[in-house]
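**Q** Give me a model of this one.
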Amino acid sequence: MDGGEDRLFLGLDFSTQQIKAEAINDSLQIVNETAVKFDSDLPEFKTHGGVHIHNDNVTVTAPTIMWVKAFDLLLEKMKKDGFPFHKVACISGAGQQHGSVYWKTGTNKILRSLDEKKQLHKQLQNCFSIPDSPVWMDASTTVNCRELEEKVGGPLKLAEITGSRSFERYTGTQIMKISRTRPSEYKDTERISLVSSFAASLFIGDYAPIDLSDGSGMNLLDIRTKKWSPECLQACGSDLSQKLGDPVPSKQVIGNVSQYLISRYNFSPNCKVVAFTGDNPASLAGMAPKLGDVVISLGSSDTVFSWSPSHTAELEGHIFVNPIDSNTYMSLVCFKNGSLTRERIKDESADGSWDKFSEYLKKTPIGNNGNIGIYFDVMEIQPLVQGIFRFNKSDEKVTSFPPEVEVRAVIEGQMIARKMYMEMEMRGMHTGLDTRILATGGASLNKAILQVISDVFGAPVFVSDIPNSAGLGSCYRAKHGLEGCDFSEVVKNHPQPECVAVPTEGAHEVYKEMSLRYRKLEREIANQQ
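**A** The predicted structure is shown next:
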């Protein structure tokens, strides 16, 4: 290993559509980015968006060996480009949350004795008892979700134990489904990994443990004791504790890189591997947050997450053990109707122009003269509703708004909902001038939208140019785990986000009243569905 100044930290992001590697130096400068896209770089697997959607339109999987082959291709690309693997001091990574991998009995012996002359996918091609991994998009386990909730005493009880009520994409019910419908394959499963711990296993040449943060997204981990919940395990599958292994803190060093990687790619024998985690927890780390910050990710789906010192069980949203500090929590609320809905309104009401969209936002008054729009183009998560609903200042339904009113209505309605559910999820938490809202994702480039966020939340909004927060967060977590210092020390050279919006005077009073109306109207809509 070269001297301290030459050290590199490698972060991997095994996402739905690609694997991406990112490397930083001790000054946190990004020195390498390499990606392999499943659809285009591995066309033989015939995936669309990285997955296979089955004929029932609810079962969604990905070929596990495709991920292994992509891993081979990624490292070979980096080697060809002259990446200095020998300088990497520590590695960590992220995986798409809720996906699961089923290792066949006897595979661990193969992982521990890999042949450096052969590609990894050729040695592991027959090592998965379930060759197609269920991923987060799968929605085929509704009956299993209801059974799990019933067996532990109801959805709120399950949320108290695991941080969330049962959702179809969560891993516990996926395991339950496989144990019931494919019992022989389940019996032949030696270890069950999440995508994150599966990826870490490829680096250490052994079964890697599941970390506490990603493990919180399974409906199996007791987030109070930081151990698997016996009653949840019993409900989902036999011998499940043994198949999962013991969970570990997210910043734990789980081993050194394998001899296979040392021989084939010239990694240093001293290179450590820190437990991999889920993509959302890694993204939190990549934003370099402080306790109490609120992160709003504005993408195809919108996500609001926060670093909080405690948790309260709710039926909306999710609580994870914090990947930065296992004694605190990460709260997360997800909304399906995000950027695609905003783009539709832009196309229909602003002639397809974001500039015109922004002009409409700037010239319409805060509160939109009392008009409220609720836009669920696809079935929303909370509430479970689909449809477009418009109300005037008297809460009477109307069929349409003028274009400029429609534009403000979609942004105000979405952001009121984001704040409302965040406060429900993190009971007692309220944003204010001392709160930092960290905005990321495509819409974070639109300052008119960010101004509405600032006005609704009553807090200043900051943005930073972090195109791959999960990969960067994995680099930070590698450095954090290796050095064992406070996370704030690790990210002290992180680029400071720019304050781009502060609350407009008087906005708080307008949105306080409007939020009460929004909540009442949304409840009425949900009750009518």
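**Q** From here on, just use CA atoms for contacts and neighbour counts.
**A** Noted.
**Q** May I see the buried residues of the strand or helix carrying I262?
**A** For I262, the enclosing helix or strand under DSSP states H and E is helix 259-265. Buried residues in helix 259-265, counted by 16 or more other C-alpha atoms under 10 Å: 259-262, 264-265.
**Q** do stretch 324-344 as well
**A** 324-326, 328-339, 341-343.
**Q** Over to stretch 183-203?
**A** Residues of stretch 183-203 classed as buried by neighbour count (16+ other C-alpha under 10 Å): 185-203.
**Q** can you list the buried residues of helix 259-265 in a markdown table and add distance to R7?
**A** Output for the buried residues of helix 259-265, formatted as a markdown table (distance: C-alpha to C-alpha, whole Å):
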| residue | distance to R7 |
| --- | --- |
| Q259 | 20 |
| Y260 | 21 |
| L261 | 18 |
| I262 | 16 |
| R264 | 20 |
| Y265 | 17 |
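**Q** nearest to S27, of the residues you listed?
**A** Nearest to S27 among the buried residues of helix 259-265 is Y265, at 24.5 Å by C-alpha to C-alpha.
**Q** run this one through as well so I can compare:
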Amino acid sequence: MSVVAGLDIGTQSVKLLVYDTAHRRTLAIRAQSLTLDEGHDGSREQHPAWWITAAAQCFADLDAAVRDRIVAIGVSGQQHGFVPLDAAGEVLAPAKLWCDTSSWRECEEIMAAAGGYRQCIALAGNPILAGYTASKLPWTRKHRPDVYRRLASILLPHDYINFWLTGERWMECGDASGTGWLDVRTRRWSGAMLAATDADRDLSACLPPLVDAHLSAPIAPATADALGLSHEVRVSAGGGDNMMAAIGTGNVAPGILSVSLGTSGTLFASTERPLVDDDGLWAAFCSSTGGGLPLICTMNCTVATGGVAEAFGLEAGEGDRLIEDTTPGAEGLLMLPFFNGERTPDLPSARASLHGMSPGNFTRAHVYRAAMEGATYALRQGLDALCRAGLAFQAIRLTGGGANSAPWRQMVADVFGLPVEMPVQTEGAAFGAALQALWAWRHHASDTGGIEEIAREHVVLDESRAAWPDAGRAQAYREPYQQFLDQLTVLQQAHAVSG
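**A** Below is the predicted model of the structure:
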């Protein structure tokens, strides 16, 4: 009966993966697309009711016999979102998401109140960057004062789905790291950072308790009935999508670098404890397995390639063919792919730009390659930073929708200079949530085995989709990558002057 489910609440869709742990096979994957409310001020919002409707439909689309066998559910959610609830547990406003940059000024206000960028790192391990949950509170106070006045609970997207499933409110330290309020060194809320967010209100009263990553709670009977599930189902603590993707790619011990090519691009590694950088070159997050998860997040990955594909009317798969027909460096065309602003580096008001255009390279093929290369270069900076901190990696575990592109897998191997490994299960976040559910379910049954054992047992690599660095192409990327860094320096200096 050891069938577990992972529910991933993403930006573009909700996905449900059902996994038979005894036979080590996926029984079903269901998905429902989501829409996004976008504003010219950088706002990006979704209604939490959309997530529930989509999740319920995913369960409804399963065969009844499969639903009957599920014993545990884990929830993965897009990080940094802000779901405001009133005292009765009702949603007060649309959720502001991770990619919402409308509150970038509030980031600066909070950091100034805390004593500056570096003091925020000293207090909690992280600065307050664009999209972090903390900045959404003063924005709401200014722009939705009635919502702020009635606010009783602050939840993240995955916390809200857990609340719907169980009727209980909690956070775990991995996803809580992305609020900006968690002192990652002590795994407790930072009173100083909460006060910097609002000196006139005790925001800690709105935050749910922090729980261990292997916690689980029973599903609410009414929700179980509505979804056609057993009342015996247990719901694990869950976590942010990056934390769950770490589990789903087997990145639960040092030495592996995970890269996710999704709407955003992320790069992260496992450490025994949170790894804090005094300059804030990466997010010093906790993992959802009890350790650390140093992470670099770029806000523009498949956003860049998808935007170019739409602008040039490319059909499905055509972009990969264009990559195969062009050469590294895109004939001198370079893109800074900051369509949504950028978090790493901290340039929330930046916009995308093309450099080095000529009659010969201003073609849809070269623009598409420049978008893919720019997104890859932005992530490569993260590898450089982590290596300077003394971390070493033997391989990259690749996940996310962009990882389905063979040319992109090869580009990552060549630009990073590391072999690329692909798990058989490509839905890394949903699969990781399912494996965390298995871990929590076993803990509830007094089996205190570690998540490392579970990852070794269930994360399988697809040798047919591996990629190895090619020496010639790796050499060809070195100058374009340096040009990317040079253009980025110019942009940063310009923003420093204008800011």
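**Q** picking up where we left off before, sitting in helices, which of the buried residues of stretch 324-344 of the first structure do you find?
**A** 339, 341-343 (DSSP state H).
**Q** Show the subsequent helix or strand relative to the helix holding I262 of the first structure.
**A** Scanning forward in sequence from helix 259-265 of the first structure by DSSP H and E, the next helix or strand is strand 272-274.
**Q** average distance between that next one and the second structure?
**A** Superposing on the second structure places strand 272-274 of the first structure at an average distance of 1.6 Å from its equivalents, by mean C-alpha distance after the TM-score superposition for the first structure.
**Q** so what does that strand touch, helix or strand wise?
**A** strand 88-95, helix 195-204, strand 253-256, helix 469-483 (3 or more C-alpha pairs under 8 Å, 6 or more residues apart in numbering; DSSP states H and E).
**Q** tell me which strands and helices the third one is in contact with?
**A** Using 3+ C-alpha pairs under 8 Å, 6+ apart, the elements in contact with strand 253-256 of the first structure are strand 272-274.
**Q** which residues in the second structure does the strand it packs on align to?
**A** Strand 272-274 of the first structure lines up with residues 234-236 of the second structure when matched by TM-score structural alignment.
**Q** Identify the residues contacting the matching stretch?
**A** If you take C-alpha atoms under 8 Å, 6 or more residues apart in numbering as the criterion, stretch 234-236 of the second structure is touched by 71-75, 162, 165-166, 213-219, 436-437, 440-441.
**Q** gap between the aligned residue in the first structure for K15 of the second structure and T225 of the first structure?
**A** Under the alignment by TM-score structural alignment, K15 of the second structure pairs with K20 in the first structure. K20 of the first structure sits 33 Å away from T225 of the first structure, going by C-alpha to C-alpha, to the nearest Å.
**Q** More neighbours: which of these two?
**A** K20 (23 against 9; other C-alpha atoms under 10 Å).
**Q** what's the nearest residue to that one if we skip its chain neighbours?
**A** Spatially, and ignoring its direct neighbours in sequence, K20 of the first structure is nearest to A35 (4.2 Å; C-alpha to C-alpha, 6 or more residues apart in numbering).
**Q** I'd assumed Q17 was in contact with that neighbour.
**A** No - between A35 of the first structure and Q17 there is no contact under C-alpha atoms under 8 Å: 10.3 Å.
**Q** who has more neighbours, the two?
**A** A35 (21 against 17).
**Q** And what about the more buried one, helix, strand or coil?
**A** Secondary structure, DSSP: H, G, I helix; E, B strand; the rest coil: A35 of the first structure is strand.
**Q** List the contacts of it.
**A** Counting by C-alpha under 8 Å, 6+ apart, A35 of the first structure touches 18-21, 74.
**Q** quick one: it and A478 of the first structure, what's the gap?
**A** Distance of A35 of the first structure to A478 of the first structure, computed by C-alpha to C-alpha: 19 Å.
**Q** Filter the contacts of A35 of the first structure down to the ones in strands?
**A** 18-21 (DSSP state E).
**Q** Please report how far T16 of the first structure lies from A443 of the first structure.
**A** 21 Å.
**Q** so which helix or strand takes in the aligned partner of A196 of the second structure in the first structure?
**A** Structural alignment (TM-score structural alignment) places A196 of the second structure against A235 in the first structure. Assignment of secondary structure by DSSP H and E places A235 of the first structure within helix 230-236.
**Q** which is the next helix or strand following that helix?
**A** Moving toward the C-terminus from helix 230-236 of the first structure, the next element (DSSP H and E) is helix 240-244.
**Q** To what extent does that following helix diverge from the second structure after superposition?
**A** Mean deviation for helix 240-244 of the first structure: 1.2 Å (mean C-alpha distance after the TM-score superposition for the first structure).
**Q** in that helix, what counts as buried?
**A** 240-241, 243-244.
**Q** just to revisit the earlier point, looking at the buried residues of helix 259-265 of the first structure, spot the one nearest V385 of the first structure.
**A** L261 (49.0 Å).
**Q** Which residue, other than its chain neighbours, is closest to the closest one?
**A** Spatial nearest neighbour of L261 of the first structure, excluding adjacent residues (C-alpha to C-alpha, 6+ apart): F267 at 6.2 Å.
**Q** same thing with V502 of the first structure?
**A** Nearest one to V502 of the first structure, counting by C-alpha to C-alpha, 6+ apart, is P460 at 4.4 Å.
**Q** Counterpart of that neighbour over in the second structure?
**A** Following TM-score structural alignment, the counterpart assigned to P460 of the first structure within the second structure is P419.
**Q** Please name the residues that touch its match.
**A** By C-alpha under 8 Å, 6+ apart, the residues touching P419 of the second structure are 394-396, 413, 466-469.
**Q** 6 Å instead, please
**A** Going by C-alpha atoms under 6 Å, 6 or more residues apart in numbering, P419 of the second structure touches 395, 413, 467-468.
**Q** Show me what M424 of the first structure lines up with in the second structure.
**A** Per TM-score structural alignment, M424 of the first structure is aligned with A385.
**Q** Now do the buried residues in stretch 180-200 of the second structure.
**A** Residues of stretch 180-200 of the second structure classed as buried: 180-185, 187-198 (neighbour count, 16+ other C-alpha under 10 Å).
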